[in-house]
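**Q** I need the structure of the sequence given here:
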Amino acid sequence: MTSPASAPLTVRPISADEWDTWYGVLEVAFGGGLEQPEERDLWRELTEIDRSLAVCDDSRLVGCASAFSFRIAVPGGAVLPAAGVTMVAVLPTHRRRGALTALMRRQLDDLRERGEPLAVLTASEGAIYGRFGYGQATSRLNVTLPRGRIRLDAPDGPDLRLRLADPAEAAPACEELYARLVPLRPGLLERRPGWERLPLLDPPGGRGGFSPLHCVLAEETSTGRLVGYARYAVDRGWNGGGPAATVRVNDLAALTPATAARLWTYLLETDLAEKVTVNSLPVDDPLLHLVSDQRRLEPRVRDGLFLRPVEVGAALAGRGYAQPVDVVLEVADPFCPWNAGRWRLVSPGPDGPAECVRTRAAADLALSVRELGSAYLGGATLTALARAGRVAELRPGALAAASRAFASDVAPWLPHGF
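**A** Below you'll find the predicted structure:
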């Protein structure tokens, strides 16, 4: 007789009227703290019900996972479909029973059926998803700018006018500027309708002592054209010596380094401020080269986006390459065996499309789909992965040539979570 503890778990899609119960599983699995009503309402609206799965123990929902229909910028400027894997959780009573594996199995099968070449996610714990073929593809930089201890050397640029604006009223213009930046940096996501609300999310109960959200716009004086913006909040702290406010930057976008420098200078000049903090910048952000002393920034690098090719051929053919490449990759992918085997990648370089097809030719490099995910956006080089023993060179010279071809001139970056 089968005991209740060993009864098989099943995975199925949810219905719209199950959302509260389904989302409640996520909340309990992440510690039981309830979100602010505004946050919960937004995630309800953004959830794609037809892409949402539940793990069930008999009739009880004990696990969950979903995906967003994203498009992501890749090296070369193309923007490809990508499933944004999200809301993945299993109740503590049902861990180590294969629930997560069952969710990942069903989800990746569904993504393949939909024809999405890529899957991406952010991880609460970075070690979880490697066994399902996800590799860390981007990093993010946390920095603190201490007021009075650094100097910004701003490059020349057009005269700018800064003005404060209501964040909601300025949102359409800010979204238009953000959209112009998407193809310029791998990892940026096109924001579908509804996602423009995410940067504006500012529930009073979740401010933690900070002010309501502020928005400052940078406009060209001569034309009035918007060329940058920053959204931020201020905590009016005090210490024994007087005011010690913290300016927390939620996001900052600019078309030029000169505009970015002007916005950072504005933030550093906030009255009563002791420091400016930001928890997500690209690792090659111009700010690092504008400040007089990088050490004062207290930089800390954290993981960002994790990526896995769902269809290796379509994924590799969809991105651009920095130089001509002709390489045969032996790909290991035990979780999605349709990707396993040899693939010949050919590209004329930045001026032409790539092709990636199955081949019986001898392999030049051997790697798993996880390493392919790490290198896909140009965040990790194939050479660095080889030095870690995670890529094997089978033909002399193939590694250096392929690594240079996979490289990106700008570091990939995900500006916000999902």
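**Q** From here on, just use CA atoms for contacts and neighbour counts.
**A** OK.
**Q** Tell me the spacing between G135 and R105.
**A** Applying Cα to Cα, to the nearest Å, the value for G135 to R105 is 17 Å.
**Q** Look at those two and report which has more neighbours.
**A** More crowded of G135 and R105, by other Cα atoms under 10 Å: G135, with 28 against 15.
**Q** Please name the residues that touch that one.
**A** 129, 306-308, 370-374 (Cα atoms under 8 Å, 6 or more residues apart in numbering).
**Q** The same query, at a cut-off of 6 Å, please.
**A** 306-307, 370, 373-374 (Cα atoms under 6 Å, 6 or more residues apart in numbering).
**Q** Narrow those to those in strands?
**A** Among those, DSSP state E puts 306-307 in strands.
**Q** Compare the contacts of G135 and tell me which has the most neighbours.
**A** Highest count within these by other Cα under 10 Å belongs to L307, 33 neighbours.
**Q** one more, for comparison:
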Amino acid sequence: MTSTDLRVLRPEEWDTWYRTFELAFGGVPESDEERALWRDVTDFGRTLAAWDGDQVAGTALSHPFRLSVPGGALVAAAGVSAVGVAPTHRRRGILTAMMRRQLDDVRAAGEPLAVLCASEPEIYGRFGYGPAAYALFGEADTARVSLAASPGTDNGPDGDTGGVRLRLADPEESLAECEALYARRLTARPGMIRRLPHWERLGVLDPAGERDGASPLRCVLAESGGELRGYARYAVKPDWDLSGPKGAVVVRDVEALDPAAYAALWRYLFGIDLTSAVRFGPRPVDDPLRHLVSNLRRCGLRVRDTLHLRPVDVGAALAARTYTTAVDVVLEVGDDFCPWNAGRWRLAGDTGGAVCERTGDPAELVLGVRELGEVYLGGTSLAALAGAGRVRELRPGALERADAAFSWPVAPWLPHGF
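**A** This is a model prediction of the structure:
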């Protein structure tokens, strides 16, 4: 570690701190709207700066999130973000020092989990973070891909779609009701985050200089029986060639409470005039959209890791979620960076809850804290990691039983970065 002063940031130092963060990520200044939002959501008591004299050499912060986990509980999770080191101060141990201080602080705050969106996954694996949620990205060729009919979504009169009425709304003016719908969806999937004050504005952030030729952000609402049942936010990027229009619909958000509203929104997005493509992502890897389109091959699907997770308190983390089947297993966990987690833990639980405590009983499965983070939300199987040699079975049958218990019916998903 170089001779730097690592301490909590003061509000009046934020501009200097943020310039170093921007520099670490390429040096392109963000728009005034973006900077204002990120300052508004900054919790200064959770923001670290590594100072070398009057220069900020390193930046890191965490947000006091609540993360949806299997079973529907909202668990305290430190949302690690804005981690950067000035290019003049690389390879001096500053990142490791910030990670060390941050995880110590998270543990002291009693938060069982830490999560982040990794710019480079290989960096954070050595601090115990593993990819726990993945997302689909794609671009559908709407000239060759249609949407299959879904019950209750046939076109009806007066702009209705099988009882679902669609109407355009101002993204800002509809923000509160869209946010209320998101809150209703929050526990439907592990990995979703309860948004703190000001975070709702991330969904309508639309700096003119970053549209890349697309229209301003638009919003369409799906209503049924006088109630909001879903919404989509998107922009249209016009384009033409000698054969005619070939614009693209750029989808930011789609949320719905039922299949009819969900299908109606996607049918609308696929049918916008003067466009021949719909770009989307991040979407859940098991998104129903996959079963609505006529030709997956023409959707250009790609999968990417999104949410990385590490248990900060193994016992509290494993006890906070429920399990698909009954489980009673002794785990031997390795954790070099947070040694308080290392050792044997007995996990006993089912669909009603769980207990996870220290034990002296013989281990049945051996794994690292990173592997535990990868399977925690149910999106990665223990069996797959065992096949890669990253989980070891000591008692025959323990892997199969634990794998079934950790699985979850829906894939974890992070709707947006942070």
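**Q** hang on, the earlier thing: run the contacts of G135 of the first structure past the second structure and keep the common ones.
**A** Shared with the second structure under both residues aligned by TM-score structural alignment, their matches' Cα atoms under 6 Å, the contacts from these are 306-307, 370, 373-374.
**Q** Pick out the most distant pair among the residues you listed.
**A** The distance between the two most remote of these (Cα to Cα) is 9.4 Å, for F306 and R370.
**Q** Between these two, which contacts overlap?
**A** 134-135.
**Q** Could you dump the kept ones among the contacts of G135 of the first structure into JSON lines and include distance to W195 of the first structure?
**A** Listed next are those as JSON lines, based on distance: Cα to Cα, whole Å:
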{"residue": "F306", "distance to W195 of the first structure": "20"}
{"residue": "L307", "distance to W195 of the first structure": "21"}
{"residue": "R370", "distance to W195 of the first structure": "28"}
{"residue": "G373", "distance to W195 of the first structure": "25"}
{"residue": "S374", "distance to W195 of the first structure": "26"}
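**Q** all strands of the stretch 1-150 of the second structure, in order?
**A** 5-8, 47-52, 55-68, 74-85, 113-117, 130-131, 134-141 (DSSP state E, counting those that start in this stretch).
**Q** counterpart of the third one in the first structure, which residues?
**A** If I follow you right, that is strand 55-68 of the second structure. Per the alignment by TM-score structural alignment, strand 55-68 of the second structure matches residues 60-73 in the first structure.
**Q** quick one: that stretch to chain centroid distance?
**A** The chain centre lies 14 Å from the centre of stretch 60-73 of the first structure; the measure is Cα atoms, centre = their mean, to the nearest Å.
**Q** same question, stretch 354-374 of the first structure
**A** With Cα atoms, centre = their mean as the basis, the mean position of stretch 354-374 of the first structure lies at 24 Å from the chain mean.
**Q** Quick check: end-to-end length of it?
**A** Start-to-end, stretch 354-374 of the first structure (Cα to Cα) is 19 Å.
**Q** who touches that stretch?
**A** Under Cα under 6 Å, 6+ apart, the answer for stretch 354-374 of the first structure is 133-137, 307-308, 313, 317, 328-333, 342-347, 380, 391-395.
**Q** Map L118 of the first structure onto the second structure.
**A** Match for L118 of the first structure (TM-score structural alignment): L113.
**Q** hang on, its match packs against G79?
**A** No - using Cα atoms under 6 Å as the test, L113 of the second structure is too far from G79 to be in contact (8.8 Å).
**Q** Nearest residue to R248 of the first structure in space, please, no chain neighbours.
**A** Nearest residue to R248 of the first structure, sequence neighbours excluded (Cα to Cα, 6 or more residues apart in numbering): T277, at 4.9 Å.
**Q** how about the helices in the first structure?
**A** 19-29, 37-46, 99-114, 167-181, 257-268, 287-290, 312-318, 369-376, 382-387, 398-406 (DSSP state H).
**Q** for these, which one ends up most surrounded?
**A** Comparing the helices of the first structure by mean neighbour count (mean count of other Cα atoms under 10 Å), helix 369-376 ranks first with a mean of 27.
**Q** what range in the second structure does that helix sit on?
**A** Under TM-score structural alignment, the match for helix 369-376 of the first structure is residues 369-376.
**Q** burial measure for the match of L118 of the first structure, as a count.
**A** 25.
**Q** next one: G417 of the first structure
**A** By other Cα under 10 Å, neighbour count at G417 of the first structure equals 12.
**Q** Excluding residues flanking it in the chain, which one is nearest it?
**A** Closest to G417 of the first structure by Cα to Cα, 6+ apart is T122, at 6.8 Å.
**Q** Look up how far R308 of the first structure lies from that neighbour.
**A** 12 Å.
**Q** And for T138 of the first structure?
**A** Taken as Cα to Cα, the span from T138 of the first structure to R308 of the first structure is 12 Å.
**Q** And R140 of the first structure, by the same measure?
**A** 18 Å.
**Q** between these two, who's got more neighbours?
**A** Set R140 of the first structure next to R308 and count neighbours by other Cα under 10 Å: R308 wins out with 28 against 23.
**Q** In contact with the aligned partner of that one in the second structure, which residues?
**A** Aligned by TM-score structural alignment, R308 of the first structure pairs with R310 of the second structure. If a contact means Cα under 6 Å, 6+ apart, then R310 of the second structure has 113-114, 128-129, 373 as its contacts.
**Q** do that again at 8 Å, thanks
**A** Counting by Cα under 8 Å, 6+ apart, R310 of the second structure has contacts 113-115, 128-130, 369-370, 372-374.
**Q** Now render those residues as TSV, adding distance to A57 of the second structure.
**A** Shown next, in TSV, are the contacts of R310 of the second structure (distance: Cα to Cα, whole Å):
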residue	distance to A57 of the second structure
L113	27
A114	23
V115	23
G128	23
Y129	23
G130	26
V369	29
R370	28
L372	32
G373	29
E374	31
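**Q** Distance of the most centrally placed residue in the first structure relative to R95 of the first structure?
**A** Against the mean C-alpha coordinate of the first structure, by Cα atoms, centre = their mean, the closest residue is L414 at 3.3 Å. According to Cα to Cα, L414 of the first structure and R95 of the first structure sit 30 Å apart.
**Q** what does P324 of the first structure give?
**A** P324 of the first structure is 47 Å from R95 of the first structure, by Cα to Cα.
**Q** Who has more neighbours out of the two?
**A** More neighbours surround P324 than the other of P324 of the first structure and R95, with 18 against 13 (other Cα under 10 Å).
**Q** which one in the second structure is aligned with R342 of the first structure?
**A** Aligned counterpart of R342 of the first structure in the second structure: R344 (TM-score structural alignment).
**Q** er, E27 of the first structure I mean
**A** Per TM-score structural alignment, E27 of the first structure is aligned with E22.
**Q** what does A127 of the first structure give?
**A** In the second structure, A127 of the first structure lines up with E122, judged by TM-score structural alignment.
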